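[1] below: sequence and its predicted model.
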Amino acid sequence: MTGNHQSLALMLFSVFVAVTLGITTWVSRNRRGSAEEFYAGGRLFSPMENGFAIAGDYMSAASFLGISGLIALYGYDGLLYSVGFLVAWLVVLFLVAELVRNCGRFTLADVVAARMRERPVRIAAGTSSVTVSVLYLVAQMVGAGSLVALLLGRTGEAAQAWTVVGVGALMIVYVSLGGMRATTWIQIVKAVLLLGGTIALTVLVLIRFHGDFDRLLTTAADRSGHGPAFLAPGLAYGGDWTARLDFLSLGLALVLGTAGLPHILSRFYTVPTARAARRSVVWSIGLIGGFYLMTIVLGFGAAAIVGPDTVRASNAAGNTAVPLLALDLGGGADSTGGTVLFAVVAAVAFATILAVVAGITLASSASVAHDLYASLRRRRGTPRSEVGVARIAAVGIGVAAIALGLLARDLNVAFLVGLAFAVAASANLPVLLYSLFWRGFTTRGAVWAVYGGLIPALVLVALSPVVSGSPGSLFPGVDFQYFPLQNPGLVSIPLGFLAGWLGTVTSAEEPDAAGHAETEVRSLTGAGAV
């Protein structure tokens, strides 16, 4: 990339970082320092504002960079990520949004602990939430590294490493100083920027093909080298039984995982009522749905205009397909238009990553402070001490995410997010649904549901081709691959539900009928909700 690319993109990066740091500083000077302010932004956001923030939190580097890259490389099979990510919101809307807002205060554990013995349940749910959040953070770090490595050319590996460190440092600042209110406004700004940039690129792609989507698909198929197979199922997940089971596992994880993501669940607490939470989800579905439809155009546009070989040569996982597409649409590498469009898209993608990592870090640090720290102390800490612990936890989580991001920097970001979704669906979703809908659910069942999904999911990932035994794995030089699937969801999600059922039916503890009745009334009516 030329010096003009670097200078303009870095200037736009700097403008966004300066604006968001300004928001964070302003909010930190006007905060009350309460737990409700730090964790939930004072519950002062409107449904539209929260809907934009949810969309900003959800439309991550996996969506903008990873999915488009997978479509550019694998055609129809890459498109399945867009479908899975969007359909998942129906589960959120109809099953959890209002109920979670009515039953909890700040975290997933609040919902489960409402009718259980708090200490074991909070420790289990807090551990799971932090694990899922760190896995999700790694994907964002990898996206940031891929983007800036492309921007800075030959200094790719060093640029990637320093970018991961820089993103980690910024997210620590956002969370520790501004809390939920600053994070929410950063996500709203980012959602507007991302949607604007995506609309502009989609229009330019369609103009290039004179609005003929069929011609776009035909050109993409011809240039892919696979012909009509590029537009049919099976290029990535076809063939033997292992690939087909991997597809089923991925689809199950994507559809069920969103309802168990800690940073998505925490967004329902930033509005004053359950009705507002439901309306927030409706707003977010509209924004997210439009966005994912446009990623399909961008992915096939990158295949048709840039070509899968060029995308793969830039980044083997396809993470740079959209920036390369913007460069070509603007007129090429040596043109002013290409330079400007590339810089704008790179800045928007970088803004996307910064906003998402801030939301995830806040949710995970809240779990550490509100669930783990508060449960492990013999005496309940004050809200102010919890907030202090949350800020310290943000630093530790940031450091862990930086280290793992450096390790996994050659993997596709959408694929990494698929792993996080699988763990969320295995560990968090079973305990959440059982707590809300099963009258006989017990404390042992809750703890077993969490660990019965979390541990198998992590073990199966460790024994999968993702970690060892293949050229594209984290440790290609060793082989301890015993589980053939890349995504563990097909096995670990049923195990989570099974463990919760087994723990409940083998428990000597009598179910808390009064506690369930109170939780049921609160979840359905909002009576007594905080």
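    That came through fine.

[2] CA only for contacts and neighbour counts going forward, please
    OK.

[3] hmm, Leu329 and Leu204 touching each other?
    Yes. Applying CA atoms under 8 Å, one finds Leu204 in contact with Leu329, separated by 6.9 Å.

[4] the two - which one has more neighbours?
    Leu329 (23 against 18; other CA atoms under 10 Å).

[5] roughly how far does that one sit from Ala61?
    Distance of Leu329 to Ala61, given as CA to CA, to the nearest Å: 21 Å.

[6] tell me how far Ala326 lies from Leu79.
    20 Å.

[7] likewise for Val389?
    For Val389 relative to Leu79 (CA to CA), the value is 41 Å.

[8] now do the same contact list for the nearest residue to Leu429 once chain neighbours are set aside.
    Using CA to CA, 6 or more residues apart in numbering and skipping the chain neighbours, the partner closest in space to Leu429 is Gly260 (4.9 Å). When contacts are counted by CA atoms under 8 Å, 6 or more residues apart in numbering, Gly260 touches Phe421, Ala424, Ala425, Ala427, Asn428, Leu429, Leu432.

[9] OK, contacts around Leu324?
    By CA under 8 Å, 6+ apart, the neighbours of Leu324 are Ala302, Val306, Val311, Phe342.

[10] list just the nearest of those to Arg32.
    Phe342 (41.0 Å; CA to CA).

[11] just the element for the closest one, please.
    helix 336-366 (DSSP states H and E).

[12] who touches stretch 488-496?
    245-246, 248-250, 252-253, 419, 422-423, 425-427, 430, 448-454, 456-457, 460-461.

[13] let's bring in a second model and compare:
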Amino acid sequence: MFTALMPAADNTVGNPALNIGIFVLFVVATLGIVIKVSAGKKTAGEMYTGGAAFSGKQNGIAIAGDYLSAASFLGIAGAIALQGYDGFLYSIGFLVAWLVALLLVAELMRNTGRFTMADVLSYRLKQRPVRMAAASSALAVSFFYLLAQMAGAGGLVSLLLGISGSAAQNLVIAVVGVVMVMYVMIGGMKGTTWVQMIKAVLLIAAAAIMTFWVLGKYGFSLSGLFDAAVKENPKAGEKLLEPGLKYGKTTTTKIDFISLSLALVLGTAGLPHVLQRFYTVPTSRQARKSVEWAIWLIGGFYLLTLVIGFGAGALVGPEKINAAPGKANAAAPLLAYELGGSPLLGIVSGIAFATILAVVAGLTITTSATFAHDLYNQVWKRGQASQEDEVKVARIAALVGGAIAVGGGMLAKDQNVAFLVALAFAVAASANLPTILYSLFWKRFNTRGALWSIYGGLGTALGLIIFSPVVSGKVDPVTGKNLAMLPESIDFQWFPLDNPGLISIPVGFALGIIGTLTSKEYDEAKHAEMEVRSLTGHGVAEAIDH
């Protein structure tokens, strides 16, 4: 989930031509599959949810493909290689987050909604204002998540394809954008889901092969691998295997880690593109099954990153990792090159780009559905637009959204974009999750509470990020290097934490309570109806259409 932009560099590893060849092969093959599985006329349901025709197993694999981005693979492996125990905590946070989604959200969301998150949030409240608020939050989360992936695509070029220079990186970002829009325009959710399934299998298989290879070098002994990693990193030493190497230096870093953990664990259950995947299965039982499959696959993958990370630390070493373009993000590719030379590096780099394509395609589906279904049809046309018109608007929204993402990725390619992913999780946890939980479980909840919670959580998260060290005023105390987005000469930060979750998440929950209790609105019959539907799924399509 964390994307750190990699600067352009002249030195690369492996064979760039091989990397590009594997990438092109994947694109051609998956486009062929998308065209084959997506033939025929598309309704709104097929465009947004693939006609709810996927099994729980298929959807679980697709969720894993949607969730495991290239940034997860490269970023977490690098964090473990350099920070050991503290780096592995990211993997734990991402896995625990799925328990929240499974226990509190998956089944009830599938039963109550039809296409988007706003279907649930507006179900028993005033439709137009709540849909506008939910759409605003969903678009904000999706845009920053999408922007991070697009910018990361340009940054990965330096190491994996041997391309440097602003124009070359812009070209790659544009290519990723074009292919992404093609997936969505041609295949809709059905085609995108198949791409995500293929990508998930390839990514997990590549990680498993690297894990097996690394363990084989140390007699399949984890302790032997850990000892080698400690020996190769004398600066960290035994602290590599203990908590606190990165987040235990000061009180502020400890608090910041708590804030980041809250955002990661609670934000996943509020990510619009993840929630939309629950609607691609026909029953609530299949929704539960899909999340169970996702947990096993995602959990297994993150366990593999433990070996890959420590393997990179032991076989490549922190000095080579820090000297390479992208530093920590170079750990997994450098390990692949160390193990299997150019062929294995080519496969890993091709899969890394494939993951970006799959993730951005899923995000584009979400943004187009939010715009066409929630804003165009339900708000502007008051639910009277035809399915043909809605699908047409969704495709136009995909084109416009893709162009905006490409432009934003080009502008952000020379900046550190890791904060964009953290912002997406923080906004999801602050604005979306409180409203989702209140809508599903609190019978007194009303329109004012929803609006205050969404806009309050969204505004607080955005405001604190803007005035945090990740935007301005952050300098490495050792090297004096500027670590913020803006130039060193600009400094207006006053919020000390990198992630706003510790503040913005409680604000989102609190405003939902205050807004609800200060309004007399309460529809007991509508709440009872929603409660029945959330537990059974009976009549949801008719209710949403109405």
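    Arrived safely. Quantities reported herein were computed from a predicted structural model and do not represent experimental measurements.

[14] any idea how far Lys526 of structure 2 is from the counterpart of the residue nearest to Leu429 of structure 1 in structure 2?
    Under the alignment by TM-score structural alignment, Gly260 of structure 1 pairs with Gly270 in structure 2. Plainly put, Gly270 of structure 2 is 23 Å away from Lys526 of structure 2 if you go by CA to CA.

[15] again, but for Ala431 of structure 2
    According to CA to CA, Ala431 of structure 2 and Lys526 of structure 2 sit 23 Å apart.

[16] show me which of these two is the more surrounded one.
    Ala431 (35 against 14).

[17] map that one onto structure 1.
    Using TM-score structural alignment, Ala431 of structure 2 pairs with Ala427 in structure 1.

[18] starting at the chain centroid, how far to the strand or helix carrying its match?
    Here Ala427 of structure 1 sits within helix 413-437, counting by DSSP H and E. Helix 413-437 of structure 1 has its average C-alpha position 11 Å from the chain's average C-alpha position, going by CA atoms, centre = their mean, to the nearest Å.

[19] what is it packed up against?
    Contacts defined by 3 or more CA pairs under 8 Å, 6 or more residues apart in numbering; DSSP states H and E place helix 413-437 of structure 1 against helix 108-113, helix 118-152, helix 241-257, helix 443-462, helix 489-505, helix 513-525.

[20] which one of these lies closest to Trp283 of structure 1?
    Short answer: helix 241-257, nearest of those by CA to CA, at 18.9 Å.

[21] just checking the distance from that closest one to the centre of its chain.
    17 Å.

[22] one more: stretch 154-164 of structure 1?
    Here the centre of stretch 154-164 of structure 1 is set off from its chain's centre by 23 Å, with CA atoms, centre = their mean.

[23] before we move on, what about stretch 85-105 of structure 1?
    16 Å.

[24] now stretch 349-364 of structure 2
    11 Å.

[25] that stretch corresponds to what range in structure 1?
    Taking TM-score structural alignment, stretch 349-364 of structure 2 hits residues 346-361 over in structure 1.

[26] ok, stretch 172-179 of structure 2 next?
    Going by TM-score structural alignment: stretch 172-179 of structure 2 matches residues 163-170.

[27] buried ones in the matching stretch?
    Thr163, Val164, Val165, Gly166, Val167, Gly168, Leu170 (16 or more other CA atoms under 10 Å).

[28] got it, and stretch 519-529 of structure 1?
    So stretch 519-529 of structure 1, judged by 16+ other CA under 10 Å, has buried residues Thr519, Glu520, Arg522, Ser523, Gly526, Ala529.

[29] tell me the one among those residues nearest to Val83 of structure 1.
    Ser523 (29.5 Å).

[30] which position in structure 2 aligns with that closest one?
    Using TM-score structural alignment, the equivalent of Ser523 of structure 1 in structure 2 is Ser534.

[31] you'd agree its match is up against Thr112?
    Yes. Counting by CA under 8 Å, Ser534 of structure 2 does reach Thr112; the two are 4.9 Å apart.

[32] tell me where the stretch 51-200 of structure 2 has helices.
    Under the criterion DSSP state H, counting those that start in this stretch, the stretch 51-200 of structure 2 contains helices at 56-67, 70-71, 77-83, 85-100, 106-112, 117-121, 127-160, 166-182, 188-217.
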